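Asks: Got a predicted model here, sequence first, then my questions.
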Amino acid sequence: MHVAVLSDIHGNRHALDAVLADVDDRGCEEIWCLGDIVGYGADPNGCCAAIREVARVCLVGNHDLVAIGALSSEQFSPDAAAAAAWTAGELQPEHRAWLGGLAPDGAAHGCALAHGSPRHPVWEYVLSPSVAEASLQAFDEQIALVGHSHVALSCAKAGRDPVELEQRADGDELLIGARRWILNPGSVGQPRDQDPRAAWLELDPFEGRLAWRRVPYDVEGAARAIRDAGLPASLADRLPLGR
């Protein structure tokens, strides 16, 4: 079974449509979304509608929770807070209610799922070996899938050996083997690993195979939509830079 793992769409419908087309071309049978469907981009309702239609499993992220008023934006940068306030005003009631019914963590086909980290699923970033080591103690499954950092990466642990953390590029493939893993697909809508292409992860949880994918999309169209909506220009400026 092939699963497409998506995260951090952030209201970028241009990127989401490109990823969904690639997912379909590769014959994935299920889509799992790790949260932050809305946030920085100009089409929160379109992204919610698309994910509601195709995702078998969906988590809620911190930006989703702030946009529906379930969390404060006090930990956000000024531009992120402005985008959250704009999104809150744009969200249709049906999408607001749907986001409010989602959890920030869960499980599917023997994989642990969390938006942030397995021990702190809303806010914690898994970007260092020390955080990965601590997070590996917070779930029992062999694999945990996380988002939130906007960086495609893998964290591998074999026995008592130190965690191996690696940033992942387009086409990187792995066999799960006997090690335990924390895996991040990267961001669909706002990558921060110097590659502006939309990111996702192709996973076969039964055969133990996975591959990171990157998809080109209309970055300028997404940036123009942000500017046309009156959102902070920095959110548009960063898209072509992948940061």
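Replies: Great, that's in hand.
Asks: switch to C-alpha atoms for all contacts and neighbour counts from now on
Replies: OK.
Asks: Can you get me a residue count around Arg26?
Replies: For Arg26, the number of neighbouring residues by other CA atoms under 10 Å comes to 12.
Asks: For it, give its distance to Leu6.
Replies: Relative to Leu6, Arg26 is positioned 14 Å away (CA to CA, to the nearest Å).
Asks: swap in Trp98?
Replies: According to CA to CA, Trp98 and Leu6 sit 18 Å apart.
Asks: Have a look at these two and say which one is more surrounded.
Replies: Neighbour count, other CA under 10 Å: between Trp98 and Leu6, Leu6 has more, with 33 against 12.
Asks: Surely that one is in contact with Leu34?
Replies: Yes: Leu6 is in contact with Leu34 according to CA atoms under 8 Å; the separation is 6.2 Å.
Asks: for the helix or strand harbouring Leu145, packing partners?
Replies: Secondary structure assignment for Leu145, by DSSP states H and E: strand 143-146. Strand 143-146 sits against strand 111-114, strand 180-185, with contacts defined as 3 or more CA pairs under 8 Å, 6 or more residues apart in numbering; DSSP states H and E.
Asks: got the angle between the helix or strand following the longest one and strand 180-185?
Replies: When you say that, I think you mean strand 180-185. Where DSSP H and E defines the elements, the next helix or strand beyond strand 180-185 is strand 198-204. Going by axes from the mean of the first three to the mean of the last three CA atoms, to 10 degrees, strand 198-204 is angled at 140 degrees with respect to strand 180-185.
Asks: what's the offset of strand 198-204 from the middle of its chain?
Replies: Relative to the chain's own centre, strand 198-204 is displaced by 10 Å; criterion: CA atoms, centre = their mean, to the nearest Å.
Asks: A further structure is provided below for comparison with the first:
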Amino acid sequence: MKFAVLADIHGNSDALKAVFADMDALGLTDAVNLGDHFSGPLDAHGTAELLMSRDFPSIRGNHDRWLIEKTPEDMGPSDRVAYDQLRPEHLDWLRTLSPTLTVFEDVFLCHGTPASDLAYWLERVEDDGTIRASTRAEIEAEAQGIDASLILCAHTHVPRVVRLTDGRVVLNPGSVGCPGYDDDHPVYHEMQTGTPNASYAIAEQKHAGWLITFRSVPYDPRGMVALAKAQNRPEWARAVGTGWVSA
């Protein structure tokens, strides 16, 4: 079994095209998608058309949930731009997605943690906004009751893999389309990878366990940067163009 793991595309259709081209070059046809597909001041419509044409097993993230639960007037600016671009069939597709999913009999998908699409799993935010790696005890506490040898999560946009005491593997593939962002929940903090490349992962089940390969795919982000600037979102333009939030 071998498949790609995608997450946090956030409407970046050019990054998604680069990932698909990389997968095609590798002969990789199977994939799963961990949510937050569209939200952002970029190209939600184009992203939706690309994703729905491939029809990978997918789950919804927190921004996907807000796109179908909130009224447009109550949405944040990134969700509202995406909502205005999406067609009814795109929103109907989001409504079919569950918050978690088990695929290939032994692979569990969630966006944040199994219990929450808003919680970070492999990282923690300190009271002063500092980001640290979660401890093994913190990670394993969230994994209780998950009967799968490979557990997939997203939401932080940071690629990372952790092996639990019992041999299960927790994998975050990073973000296809949004390599940096800031957030004020639970306190203000910044997540940034330092590269504009599109990130995804490949998982392959071997006799000795899961072989994980991280892919960092270069592409030209200038089109997406221009879209962010057109929406008066300089922070998005900087993050998509450089991978950094802070100057």
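Replies: In hand now; what should we look at? Remember, it's a predicted structure, so these values are computed and weren't measured experimentally.
Asks: before we move on, back to that, okay, the strand holding Leu145 of the first structure sits on what stretch of the second structure?
Replies: Residues 150-153 of the second structure are where strand 143-146 of the first structure aligns, taking TM-score structural alignment as the criterion.
Asks: so how far is the matching stretch off the chain centroid?
Replies: Worked out by CA atoms, centre = their mean, stretch 150-153 of the second structure lies 12 Å from the chain centre.
Asks: Ranking the helices and strands packed on strand 143-146 of the first structure by mean neighbour count, which comes first?
Replies: Among these, strand 180-185 has the highest mean neighbour count (mean count of other CA atoms under 10 Å), at a mean of 26.
Asks: Give me the residues contacting it.
Replies: Strand 180-185 of the first structure is contacted by residues 5-7, 132, 136, 142-147, 151-158, 199-201, 212 when judged by CA atoms under 8 Å, 6 or more residues apart in numbering.
Asks: ok, 7 Å please
Replies: 5-7, 142-147, 151-158, 199-201, 212 (CA atoms under 7 Å, 6 or more residues apart in numbering).
Asks: Of all the residues in the helix or strand that contains Ala137 of the second structure, which ones are buried?
Replies: Secondary structure assignment for Ala137 of the second structure, by DSSP H and E: helix 136-142. Across helix 136-142 of the second structure, burial judged by 16 or more other CA atoms under 10 Å covers Ile139, Glu140.
Asks: For the alignment partner in the second structure of Pro104 of the first structure, the count of nearby residues, please.
Replies: Structural correspondence for Pro104 of the first structure with respect to the second structure (TM-score structural alignment): Pro99. Close neighbours of Pro99 of the second structure, defined as other CA under 10 Å, add up to 22.
Asks: Pro99 of the second structure and Ile59 touch, don't they?
Replies: Yes: with contact defined as CA atoms under 7 Å, Pro99 of the second structure and Ile59 form a contacting pair (5.5 Å).
Asks: Which parts of the first structure are helices?
Replies: Taking DSSP state H as the test, the helices found in the first structure are 13-25, 44-54, 62-67, 78-90, 93-100, 129-136, 219-228, 233-237.
Asks: Buried deepest among those, which one?
Replies: Greatest average neighbour count among the helices of the first structure goes to helix 62-67 (a mean of 26), per mean count of other CA under 10 Å.
Asks: Which secondary structure elements does that helix sit against?
Replies: Where contact means 3 or more CA pairs under 7 Å, 6 or more residues apart in numbering; DSSP states H and E, helix 62-67 of the first structure is packed against helix 78-90.
Asks: tell me the angle of the helix it packs on relative to helix 219-228?
Replies: Using the same axes, to 10 degrees: helix 78-90 of the first structure against helix 219-228 is 80 degrees.
Asks: hmm, who's touching helix 78-90 of the first structure?
Replies: Outside helix 78-90 of the first structure, the residues that touch it by CA under 7 Å, 6+ apart are Gly39, Tyr40, Pro44, His63, Val66, Ala67, Ile68, Ser73, Leu231, Pro232.
Asks: The first one reaches His10, doesn't it?
Replies: Read that as Gly39 of the first structure. Yes: at 4.4 Å, Gly39 of the first structure counts as touching His10 under the criterion of CA under 7 Å.
Asks: Between these two, which is the more surrounded one?
Replies: Between Gly39 of the first structure and His10, Gly39 has the larger neighbour count (other CA under 10 Å), namely 31 against 27.
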